[in-house]
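Student: Attaching a predicted model along with its sequence, questions to come.
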Amino acid sequence: MPIATARRRSAQADYWPGFVDAMATLLLVFIFLLSIFVVAQFFLSREISGKDTVLNRLNLQIAELTELLALERTSSSDLSASLSAFQANLSDVELERDRLQGLLAVRVGAVDSADTQIVTLEGQLDKELSISQRALAQVELLNQQIAALRRQIGALEDALGVSESRDRESRTKIANLGRRLNVALAQRVQELSRYRSDFFGRLREILAGRSDIEIVGDRFVLPASVLFGSASDEINPEVRDELDKLADAIRQLEDEIPSEINWVIRVDGHTDVRPMASTSRFRSNWDLSAARAISVVRYMIDRGVSPQHLAAAGFGEFQPLDDAATEAAYARNRRIELKLTER
């Protein structure tokens, strides 16, 4: 029992120093930690103080950057507006460039055409110069010829002065000859008129029994119905006796009229206005009138009349004696006319 109590006392006495040691150790640890905390607090304060400075400096930089950003945004807006204006101007410039390129192409084409024209004109100019040189040579030759002609004209003027007196004499002679010729022509006309009167007188005697034959002015008018059948150029046999007498009168006239008088018996054929039938061998009244006049002339030639004193002419329906649209007028217009006239 005492031993156990002694042991408990001994155990209690041993615990306290350990506790004191533990507390001392704990205190040392606390002091150490406190020292570390103080040191850390010191460094942390310094660090926080430095960070505040840096933060203030950063805030200042942020403010400056904010101002710069505002300025940049303003500048960006201005630049955007400027860019839009520049793009618009660029579009205008591109359009102007395209227009100028088109004009340039046109001008280039015009220049090429002008170059071609220049080459052509230069060739023409060379030809003109060559022609001009030849023309100058010809002008020089012409000047020489003109000078020679002037000398000849001078000589001719001298000769003209001499011949003027002769010319006056010749004019006097020509005037006398003209008067004599007029007198001779008048005599020939009178003679021809006399022979025409004699010829008409003979025709009147030959055709005295024909009441259908008339005299119109200086012409004997024979109805075509007496000489020809309808639309025919063949002479009717029953009138050949009168035509033979007419041929005899013309042959007698040839013997009487002097050879120096040019005369002719003109035989004119005429028709009415009505057109030819489609079955006729004559295409027109003109053809029929000419064929009838030629038939009379050929008949006279066959009867011995000289061809040089006969002439045939066809007038168709264009020289009527009567313009009326009646059978009597048509019959009168269908005719053969004989006229003694000058050739």
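Tutor: Received the coordinates, thanks.

Student: rest of the way, CA atoms for contacts and neighbours
Tutor: Fine.

Student: Residue 251 versus residue 245, what's the distance?
Tutor: Per C-alpha to C-alpha, to the nearest Å, residue 245 is found 10 Å from residue 251.

Student: Check residue 115 too.
Tutor: 88 Å.

Student: And the two? Which one has more around it.
Tutor: Shown here are residue 115 and residue 251; by other C-alpha atoms under 10 Å, residue 251 has more neighbours (17 against 12).

Student: can you tell me which helix or strand that one belongs to?
Tutor: Using DSSP states H and E, residue 251 falls within helix 240-256.

Student: Okay, one more to line up with it:
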Amino acid sequence: MALVKNRRRERGVDYWPGFVDALSTLLLAIMFLLTVFVLAQFILSREITGRDEVLTRLNSQIAELTQLLALEKGNAQDLEDTLANLQSSLSTSESERSRLQSLLDQGAGSSSTANTRIGQLTDQLNQEQQVSARAMNQIDLLNQQIAALRAQIAAVEEALQASEAKDQTSQTQIADLGRRLNVALAQRVQELNRYRSDFFGRLREILSDRENIRIVGDRFVFQSEVLFPVGGADLDEAGQAEMAKLATAVLELAREIPEEINWVLRVDGHTDASPLTGTGRYRDNWELSSARATSVVKYLISQGVPANRLVAAGFGEYQPIAEGDTPEVRNQNRRIELKLTER
């Protein structure tokens, strides 16, 4: 009766470490997908940065054109001032001519002097008219240049508005992408957790009667002595029987998991810290742990499990689950771990 009670206490499962490991796996998956999202944001930010550089160049061109426009306006103003001065001089000359013509009419004695003065004033007037005509031509040319500059500025402003609208569209697309990515992440994590829970539930039902099989977090742990002979990597009859049960559970679950979920069953081989002695088949614990994991994978493939859903990894003695050098600790560290995860 005491033996039965002890076995019942040994079979009691502490679910809290499993719950913590499941949450850790969930957080790792979310961090990975968030990393993908950040990378997408970085690429889109690079594209937006390129557009900002184009906008900066356009703004610089606008500033240059504005300066040219201001300079041309200043030149036009100077010409207009010159023209006003010329027109004022022309008015003065015409007044002087009228006055002289009046003097000529009043006295014949001063007609010769008046005619000479009138000729001089007429020459001055013609010269001023020529200068005025050239100034008018320059003003017309400046007006045409100003009109061309205004057209260029309008085109640049239109391009700037189009670029700003495109930038706003990109920002909206980034926000929408982030929202959809978060939704997809949540859905994928929920689906994978549900199927992982189903997988472990079935394995518990199948393997619950074995004392040498334990559940550590989100992994099933098989002691090496259950599956392999001492120092060997070939499954013995008992190990093949256990792996056949496992293959049945994996095949049943594989039919239910949607194709878009890229899942794998990872088989990890572990040894204790004791070095291999003698002239055996394997030189060190690395080779032994890798060979044992590969042996389990090959047997599962022979039972119909798809090869692309299996991963074998050897860790040697470098991932112990217990510290120390007692026989009990070494026995715990010699193990095969199975973990359902997403690629």
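Tutor: Sure, I can see it. Given the structure is predicted, the values throughout are model-derived calculations rather than measurements.

Student: And the TM-score between them?
Tutor: After superposition, the two chains reach a TM-score (TM-score structural alignment, normalised by the length of the first structure) of 0.54; 195 aligned residues with a C-alpha RMSD of 2.4 Å.

Student: now the helices: where do they sit in the stretch 101-250 of the second structure?
Tutor: Secondary structure of the stretch 101-250 of the second structure (DSSP state H, counting those that start in this stretch): helices at 111-207, 224-227, 237-254.

Student: And for residue 234 of the first structure, nearest residue in space, chain neighbours not counted?
Tutor: With C-alpha to C-alpha, 6 or more residues apart in numbering as the criterion, residue 234 of the first structure has its nearest non-adjacent residue at 5.9 Å, and that residue is residue 228.

Student: Any figure for the gap between the one you found and residue 312 of the first structure?
Tutor: From residue 228 of the first structure to residue 312 of the first structure the distance is 16 Å (C-alpha to C-alpha).

Student: Residue 237 is in contact with the residue nearest to residue 234 of the first structure, correct?
Tutor: No - using C-alpha atoms under 8 Å as the test, residue 228 of the first structure is too far from residue 237 to be in contact (9.2 Å).

Student: roughly how far apart are residue 209 of the second structure and residue 58 of the second structure?
Tutor: Using C-alpha to C-alpha, residue 209 of the second structure is found at 76 Å from residue 58 of the second structure.

Student: These two: who's more crowded?
Tutor: Legend: neighbour count by other C-alpha under 10 Å for residue 209 of the second structure and residue 58, higher for residue 58 (17 against 10).

Student: Going by secondary structure, the more buried one is in what exactly?
Tutor: Residue 58 of the second structure belongs to helix 15-106, assigned by DSSP H and E.

Student: for residue 233 of the second structure, what are its contacts?
Tutor: Residues near residue 233 of the second structure by C-alpha atoms under 8 Å, 6 or more residues apart in numbering: 288, 291, 292, 295.

Student: List just the nearest of those residues to residue 53 of the second structure.
Tutor: Relative to residue 53 of the second structure, the closest of those is residue 291; by C-alpha to C-alpha it sits at 56.4 Å.

Student: Name the SS class of the closest one, please.
Tutor: With DSSP: H, G, I helix; E, B strand; the rest coil as the basis, residue 291 of the second structure sits in helix.

Student: For residue 290 of the first structure, the count of nearby residues, please.
Tutor: Count around residue 290 of the first structure with other C-alpha under 10 Å applied: 21.

Student: oh sorry, the question was meant for residue 132 of the first structure
Tutor: Counted with other C-alpha under 10 Å, residue 132 of the first structure comes out at 14.

Student: Surely residue 83 of the second structure and residue 132 touch.
Tutor: Yes - counting by C-alpha under 8 Å, residue 132 is a contact partner of residue 83 of the second structure at 5.9 Å.

Student: Any chance of TSV for the contacts of residue 233 of the second structure, columns distance to residue 332 of the second structure?
Tutor: Converted to TSV, those look like this (distance: C-alpha to C-alpha, whole Å):
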residue	distance to residue 332 of the second structure
288	16
291	19
292	16
295	20
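
Student: Highest neighbour count among those residues?
Tutor: residue 292 leads the contacts of residue 233 of the second structure on contacts (other C-alpha under 10 Å) with 29 neighbours.

Student: What separation do you get for the closest residue to it other than its chain neighbours and residue 243 of the second structure?
Tutor: Nearest non-adjacent residue to residue 292 of the second structure, counting by C-alpha to C-alpha, 6+ apart: residue 233, 4.6 Å away. For residue 233 of the second structure, the distance to residue 243 of the second structure equals 14 Å [C-alpha to C-alpha].

Student: again, but for residue 67 of the second structure
Tutor: 82 Å.

Student: can you give me the strands in the stretch 201-343 of the second structure?
Tutor: 213-216, 219-223, 263-270, 310-314, 335-342 (DSSP state E, counting those that start in this stretch).

Student: Where in the first structure does the second one fall?
Tutor: In this case it means strand 219-223 of the second structure. Here strand 219-223 of the second structure aligns to the first structure at residues 219-223, judged by TM-score structural alignment.

Student: What is the mean deviation of that stretch from its aligned residues in the second structure?
Tutor: When the second structure is superposed, stretch 219-223 of the first structure averages 0.4 Å from its matched positions, counting by mean C-alpha distance after the TM-score superposition for the first structure.

Student: quick one: that stretch to chain centroid distance?
Tutor: Using C-alpha atoms, centre = their mean, to the nearest Å, the mean C-alpha position of stretch 219-223 of the first structure is found 59 Å from that of the whole chain.

Student: can you check stretch 284-297 of the first structure too?
Tutor: 50 Å.

Student: swap in stretch 13-31 of the first structure?
Tutor: 139 Å.
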